[in-house]
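Participant: Predicted model and sequence below, questions to follow.
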Amino acid sequence: MVNVGGSVSEVGPSGRPPSSQELYAAGRVIGYKCFDQNYDFMKCKAKDDNPTACVSEGDAVHGCVYGLFKQISSTTKKEFDALAKCLDNEDLQPHMCKAKPAEPPSPSTVAGRHAPPPRPLAVSQAV
């Protein structure tokens, strides 16, 4: 979570809006979980240019997104905050924040034992 004025405030309708790095971190999940609400909002906006015509659809989008942030905060807060911090430090470049794969096992160890040294390859004669 973002430090606002010396204290950490939760994302929510009565709290604070999500920061850009938090939106980037949750973007795929928001797109998947809130698809229907976003779709209804975009359909409404395409039909009517009046800014107040789609308030209820916009509220549904906000409710979905804020509900998702509440769920993230209660289930994976530590991991989410680490990803958001990395995105902030890496100029919102998600590929810079992907987990690095584990080191492959050393060829000299097999199942915790040392493997025999490799035998030299036989040199074949050129024809």
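Facilitator: Arrived safely, thanks for sending.
Participant: For the rest of this, base every contact and every neighbour count on C-alpha atoms.
Facilitator: Noted.
Participant: Which residue lies nearest the spatial centre of the chain?
Facilitator: Nearest to the geometric centre of the chain sits residue 25, at 3.3 Å (CA atoms, centre = their mean).
Participant: which residue sits closest to that one in space, ignoring its chain neighbours?
Facilitator: residue 84 (5.7 Å; CA to CA, 6 or more residues apart in numbering).
Participant: Helix, strand, or coil at the one you found?
Facilitator: Here residue 84 takes the helix state, with states given by DSSP: H, G, I helix; E, B strand; the rest coil.
Participant: need the helices for the protein, in chain order.
Facilitator: 20-33, 35-47, 55-75, 77-89 (DSSP state H).
Participant: Dump these into CSV; add distance to residue 98 as well.
Facilitator: Below are those laid out as CSV (distance: least, CA to CA, whole Å):
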stretch, distance to residue 98
helix 20-33, 11
helix 35-47, 25
helix 55-75, 18
helix 77-89, 9
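Participant: ok, second structure coming up, stack it against the first:
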Amino acid sequence: MARVPYSHELYALSRHIVFRREKEHNDAKNCKEKHDWPEDCRPESEALIRGVNQLYLDAMAAAPEEFKEFATCLDHYGLRFARCRDKQKAFEKAFPLVEGQPPKQ
């Protein structure tokens, strides 16, 4: 089993989480808007966590260097996306936001 992603790696995946795990993301978000007690949303949260962990593995398999460079850049610059746009572009070219979408040329 792979390790749990670090925070800067999750930031690097944030746009992918919204696009590629839209259903799980929306289910967890909507549940938390309706319930004050976190345990009430456990199934939705666990589904999102499983999806994000799989997304991390997919990114590491499809574009390991681009992903590492983008995540490392975010970590170095205090999670400021503006400083890492070139790395983000390279990562999203190698690992498109929409599953099955051909990489941009």
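Facilitator: Yep, it's here. Quantities reported herein were computed from a predicted structural model and do not represent experimental measurements.
Participant: Tell me which of the helices of the first structure sits nearest to residue 96 of the first structure.
Facilitator: helix 77-89 (7.9 Å; CA to CA).
Participant: on that earlier part again, out of the helices of the first structure, which comes closest to residue 14 of the first structure?
Facilitator: helix 55-75 (10.1 Å).
Participant: Residue in the second structure paired with the residue nearest to residue 25 of the first structure?
Facilitator: Under the alignment (TM-score structural alignment), residue 84 of the first structure pairs with residue 71 in the second structure.
Participant: what sits against its match?
Facilitator: 8, 9, 11, 12 (CA atoms under 8 Å, 6 or more residues apart in numbering).
Participant: Distance of the counterpart of residue 21 of the first structure in the second structure relative to residue 37 of the second structure?
Facilitator: Structural alignment (TM-score structural alignment) places residue 21 of the first structure against residue 8 in the second structure. In this view, residue 8 of the second structure and residue 37 of the second structure are 28 Å apart by CA to CA, to the nearest Å.
Participant: between these two, who's got more neighbours?
Facilitator: Neighbour tally, residue 8 of the second structure and residue 37, criterion other CA atoms under 10 Å: the higher count belongs to residue 8, 19 against 9.
Participant: and residue 18 of the first structure, how many neighbours?
Facilitator: 18.
Participant: Look up how far residue 71 of the first structure lies from the corresponding residue of the first structure for residue 46 of the second structure.
Facilitator: Using TM-score structural alignment as the criterion, residue 46 of the second structure maps onto residue 59 of the first structure. Between residue 59 of the first structure and residue 71 of the first structure the distance, using CA to CA, works out to 18 Å.
Participant: do the same with residue 15 of the first structure
Facilitator: Residue 15 of the first structure is 15 Å from residue 71 of the first structure, where distance means CA to CA.
Participant: next one: residue 56 of the first structure
Facilitator: From residue 56 of the first structure to residue 71 of the first structure the distance is 22 Å (CA to CA).
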